[in-house]
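Peer 1: No sequence on hand, only this structure:
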């Protein structure tokens, strides 16, 4: 507010200036300072700017679950990405531990030691798995905030990519149930030059498990949600979860996936017009 601003006859802006002077001179007791801070008092112009940008950062986090914003991110007319980038520079927060604490209170990974793009993808995976509780849902093609999360996750789980991640990155992935894929050996049956056709993707394993379950249960495709099907070779599939997720995502499944499920006998997977 301008220096001459008044509330009625009370010179409010002048009074605020006097409170700031007393605070800087350490002439204000802690109780008064706390009461003013509860009303949003910023003790300096820098603090005021920080609080305005922090409000924008808080809004961004509520929408995107991370403060690792892309270059173009703007919230409440504030270039939040550029502001955060400036604060990540060495020495930018020197003398302002309260600023750093405020940012960490919003997002403890606001300044990761790995690329911000990686953190953005991981954050979405974390939120998806917190809701769905299964990796089978996060397949290539699952897109959130313009990012192909399924494709990214499949890449992180490759043994060679996993080994190249920082310890902190692996720890975060493991905390939400993501582990590296075991190297899949190419098996050549005795007397044959053809490689094994064992299913390797999550969807293929699900289809194979469903077909196996149907055969073992005399043609039934009814599966309890908690049922786990063991495939030859030791792989286990949470078949009930796979079936439930596939049905709920029918509109997003490709024609070949629907055809594979319909071929096992799932009526809901039959495409319109199919004979």
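Peer 2: Done, it's in. As the structure is a computational prediction, the values presented were derived from the model and not from experiment.

Peer 1: hey, let's count contacts and neighbours off CA atoms from now on
Peer 2: Will do.

Peer 1: Can you tell me the SS state at the residue nearest to residue 137 when sequence neighbours are not counted?
Peer 2: Across the structure, with Cα to Cα, 6 or more residues apart in numbering as the measure, the residue nearest residue 137 apart from its sequence neighbours is residue 245 (6.5 Å). Using DSSP: H, G, I helix; E, B strand; the rest coil, the secondary structure recorded for residue 245 is helix.

Peer 1: Let me know how buried residue 245 is, in neighbour terms.
Peer 2: Counted by other Cα atoms under 10 Å, the residues lying close to residue 245 total 15.

Peer 1: Distance check, it against residue 57.
Peer 2: Relative to residue 57, residue 245 is positioned 34 Å away (Cα to Cα, to the nearest Å).

Peer 1: ok, now residue 132?
Peer 2: Taking Cα to Cα as the measure, residue 132 falls 27 Å from residue 57.

Peer 1: chain center to the lengthiest helix in the chain, what's the gap?
Peer 2: When secondary structure is assigned using DSSP state H, the longest helix within the chain turns out to be helix 45-64. Between the mean C-alpha location of helix 45-64 and the chain-wide mean there is a distance of 20 Å, by Cα atoms, centre = their mean, to the nearest Å.

Peer 1: What are the contacting residues of that helix?
Peer 2: When contacts are defined by Cα atoms under 8 Å, 6 or more residues apart in numbering, helix 45-64 is touched by residues 42, 66-67, 75-76, 78, 80, 83, 99, 103, 106-107, 124.

Peer 1: need the next SSE after it, C-terminal direction.
Peer 2: Taking DSSP states H and E as the definition, the helix or strand that follows helix 45-64 towards the C-terminus is helix 80-87.

Peer 1: this is the comparison structure:
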């Protein structure tokens, strides 16, 4: 029996009784039977319930798509936005995973690392040379010592307390 048919039967879905997916408690109302089905599903596919692993079905589907593409001979550098697998844009998903690598849980990071995925290297912004004035010091200290003495530096969005400004 094909795994997909077996998985469908274990979940309790039949073609005669269409129900929306996902169903709450989709393994049946009987707790004993639901537990047995969960054990059988885990034997077929240990990742059958990604919620228990800490990620969504969408993440799992994209991960499997990436693994299949790499297994079929694609290079990681060749998987760019627009490369799809079964309708999912794996390239765009891969860029998001690399960008947000630190937000993934350790198991997700491990699985992606096994496929050769590494966190994106963030470009550092170049320091802007100052025109003789210490604007960096003004941002840090709040006072700018320019020609003619010290003056208070206003910060955008800062709430001003005290007297209203002179007009």
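Peer 2: Cool, the structure landed. Everything numeric here is computed off the predicted structure, so don't read it as measured data.

Peer 1: Give me the TM-score for this pair.
Peer 2: Scored by TM-score structural alignment, normalised by the length of structure 2, the superposition of the two chains gives a TM-score of 0.56; 122 aligned residues with a Cα RMSD of 3.9 Å.

Peer 1: More neighbours: residue 132 and residue 57 of structure 1, which one.
Peer 2: Ranked by neighbour count (other Cα under 10 Å), residue 132 of structure 1 and residue 57 place residue 57 first, with 28 against 13.

Peer 1: got the angle between the longest helix of structure 1 and helix 80-87?
Peer 2: Taking axes from the mean of the first three to the mean of the last three Cα atoms, to 10 degrees, one finds helix 45-64 of structure 1 and helix 80-87 inclined to each other by 130 degrees.

Peer 1: ok, which stretches of structure 2 are helices?
Peer 2: Along structure 2, the stretches classed as helices by DSSP H are 3-11, 31-44, 50-53, 57-71, 90-99, 106-114, 135-141.

Peer 1: what about those, which gets the closest to residue 120 of structure 2?
Peer 2: Ranking those by their distance to residue 120 of structure 2 (criterion: Cα to Cα) puts helix 90-99 first, at 4.9 Å.

Peer 1: what's next to the closest one, contact-wise?
Peer 2: Residues from elsewhere that reach helix 90-99 of structure 2 (Cα under 8 Å, 6+ apart): 62, 65-66, 79-84, 104, 117-120.

Peer 1: Just the ones in strands from those, please.
Peer 2: Secondary-structure check on the contacts of helix 90-99 of structure 2 using DSSP state E: residues within strands are residue 84.

Peer 1: Make a markdown table from the contacts of helix 90-99 of structure 2 and add neighbour count to it.
Peer 2: Below are the contacts of helix 90-99 of structure 2 laid out as a markdown table (neighbours: other Cα atoms under 10 Å):
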| residue | neighbour count |
| --- | --- |
| 62 | 20 |
| 65 | 19 |
| 66 | 25 |
| 79 | 20 |
| 80 | 15 |
| 81 | 13 |
| 82 | 12 |
| 83 | 16 |
| 84 | 18 |
| 104 | 15 |
| 117 | 18 |
| 118 | 14 |
| 119 | 16 |
| 120 | 14 |
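
Peer 1: And the contacts of helix 90-99 of structure 2, which is closest to residue 145 of structure 2?
Peer 2: Distances from residue 145 of structure 2 to those, taken by Cα to Cα, are shortest for residue 120, at 39.9 Å.

Peer 1: corresponding residue for that closest one in structure 1?
Peer 2: In structure 1, the residue paired with residue 120 of structure 2 according to TM-score structural alignment is residue 181.

Peer 1: Its match against residue 161, yeah?
Peer 2: No: no contact is recorded between residue 181 of structure 1 and residue 161 when judged using Cα atoms under 8 Å, the distance being 10.4 Å.

Peer 1: The residue nearest to residue 137 of structure 1 reaches residue 139, doesn't it?
Peer 2: No: with the criterion set as Cα under 8 Å, residue 245 of structure 1 and residue 139 do not qualify as a contacting pair; they are 11.4 Å apart.

Peer 1: any shared contact partners between these two?
Peer 2: When Cα under 8 Å, 6+ apart defines a contact, no residue borders residue 245 of structure 1 and residue 139 alike.

Peer 1: quick check, distance from stretch 236-246 of structure 1 to the centre of its chain.
Peer 2: Relative to the chain's own centre, stretch 236-246 of structure 1 is displaced by 22 Å; criterion: Cα atoms, centre = their mean.

Peer 1: Mind listing what's buried along it?
Peer 2: Within stretch 236-246 of structure 1, the residues that qualify as buried are 237, 238, 239, 240, 241, 242, 243, 246, counting by 16 or more other Cα atoms under 10 Å.
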